[in-house]
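A.B. asks: here is the input, now give the coordinates:
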Amino acid sequence: MREYLTRALERSGYAVSAVDRGTAAIPLLETEHFDLLLTDIVMPEMDGIELAQKAGEMVPDLRVMFITGFAAVTLKAGKTMPQARVLSKPFHLRDLVLEVDRMFELERVSDNI
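C.D. replies: Sure, this is the predicted structure:
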């Protein structure tokens, strides 16, 4: 699934760094600049919510989008990080790209106010 998401976002003009677990993302967040953290919630070693919390401590203005197939986890994610977006599985790749576009469009609009 990671490869499909990566390709869809790259085809839409986004630069993507993809890893297979949250613990692998931490070193990247320490050394590179990211505008968005797109993470599944259920992952080995470190779940997506914990990853987002750690990432938020490192990069306070980082946008976060969670992907999940579990409704109960969606509620937990929304309470933990109310500004984050949640995309529920199953979804079409077009929906992913539209949601990412919206996250960046909202910032452009608020910067112009």
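
A.B. asks: only C-alpha atoms for contact and neighbour calcs from this point on.
C.D. replies: Will do.

A.B. asks: in the helix ranked longest in the chain, which residues are buried?
C.D. replies: Taking DSSP state H as the criterion, the chain has its longest helix at helix 93-111. If you call a residue buried by 16 or more other Cα atoms under 10 Å, then helix 93-111 has these buried ones: 96-97, 99-100, 103.

A.B. asks: need the residues you listed in CSV (columns: distance to residue 48).
C.D. replies: Shown next, in CSV, are the buried residues of helix 93-111 (distance: Cα to Cα, whole Å):
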residue, distance to residue 48
96, 17
97, 19
99, 18
100, 17
103, 18
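
A.B. asks: show me what stretch 41-57 is in contact with.
C.D. replies: Taking Cα atoms under 8 Å, 6 or more residues apart in numbering as the criterion, the residues outside stretch 41-57 that touch it are 21-23, 26, 29, 37, 39-40, 62, 64, 66-68, 73, 77, 80.

A.B. asks: those in helices, which ones?
C.D. replies: 22-23, 26, 29, 73, 77, 80.

A.B. asks: grab the nearest non-local neighbour of the residue most central in space within the chain.
C.D. replies: For the chain, the residue nearest the mean C-alpha position is residue 38 (1.8 Å; Cα atoms, centre = their mean). Taking Cα to Cα, 6 or more residues apart in numbering as the measure, residue 38 lies nearest to residue 65, with 4.8 Å between them; neighbours along the chain are not counted.

A.B. asks: to compare against the first, here's another:
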Amino acid sequence: MIEILLAEDDDSMRAYLTRALEKSGYAVTAVDRGTAAIPFLETKRFDLLLTDIVMPEMDGIELAQFCSELSPETQVMFITGFAAVVLRASQAQPRAKILSKPFHLKDLVAEVDGHFQKMANARA
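C.D. replies: This is a model prediction of the structure:
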């Protein structure tokens, strides 16, 4: 099963994203900030880090950089409601996908599905 670590500080958004991804067959570990994700990254392997960019304590870009150092095989996907941070994110993690809020949950699931399908096709 594909393992996703979700870091999103908005409680309702985190719950919606978790529910949508789990209904699509993904295993999701959800945390409310970047610093809360660190212990999970240190003890478990994830296929995808799905992180909001703007969060308290540690933003998503810092979290993605930490994740890349600790687990370079973990893919990164950003979600944000702030257009101004998209450029910074794309410079810091050029291979990461960036989804701008608002988006429909089916669009998120389609992006995640498509991402893992591309990876599977590349390995075949």
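
A.B. asks: now the TM-score, please.
C.D. replies: With the length set by TM-score structural alignment, normalised by the length of structure 1, the two chains reach a TM-score of 0.97; 112 aligned residues with a Cα RMSD of 0.6 Å.

A.B. asks: what residue in structure 2 is paired with the residue nearest to the centre of structure 1?
C.D. replies: For residue 38 of structure 1, the aligned position in structure 2 is residue 50, judged by TM-score structural alignment.

A.B. asks: before we move on, back to that, trace the residue nearest to residue 38 of structure 1 over to structure 2, please.
C.D. replies: Under the alignment defined by TM-score structural alignment, residue 65 of structure 1 corresponds to residue 77 in structure 2.

A.B. asks: got it, and residue 92 of structure 1?
C.D. replies: Following TM-score structural alignment, the counterpart assigned to residue 92 of structure 1 within structure 2 is residue 104.

A.B. asks: repeat that for residue 20 of structure 1.
C.D. replies: Alignment of residue 20 of structure 1 against structure 2 is given by TM-score structural alignment, with residue 32 as its counterpart.

A.B. asks: hmm, that match is touching residue 5, no?
C.D. replies: No. Judged on Cα atoms under 8 Å, residue 32 of structure 2 makes no contact with residue 5 at a distance of 10.9 Å.

A.B. asks: first-to-last residue distance for stretch 85-100 of structure 1?
C.D. replies: Distances were taken as Cα to Cα, to the nearest Å; on that basis the terminal residues of stretch 85-100 of structure 1 are 9 Å apart.

A.B. asks: how far away from the center of its chain is that stretch?
C.D. replies: On the basis of Cα atoms, centre = their mean, to the nearest Å, the separation between the geometric centre of stretch 85-100 of structure 1 and that of its chain is 10 Å.

A.B. asks: and for the host helix or strand of residue 4 of structure 2, what span of structure 1 is it aligned with?
C.D. replies: Using DSSP states H and E, residue 4 of structure 2 sits in strand 3-7. Using TM-score structural alignment, strand 3-7 of structure 2 lines up with nothing in structure 1.

A.B. asks: so that strand versus helix 105-123, what angle?
C.D. replies: 140 degrees (axes from the mean of the first three to the mean of the last three Cα atoms, to 10 degrees).

A.B. asks: for strand 3-7 of structure 2, packing partners?
C.D. replies: With contacts defined as 3 or more Cα pairs under 8 Å, 6 or more residues apart in numbering; DSSP states H and E, the packing partners of strand 3-7 of structure 2 are helix 11-23, strand 27-31, helix 34-43, strand 48-52.

A.B. asks: what's the most buried one of the ones you listed?
C.D. replies: Stretch with highest mean neighbour count among these: strand 48-52 (a mean of 26; mean count of other Cα atoms under 10 Å).

A.B. asks: average gap between that strand and structure 1?
C.D. replies: Compared with structure 1 after fitting, strand 48-52 of structure 2 deviates on average by 0.3 Å (mean Cα distance after the TM-score superposition for structure 1).
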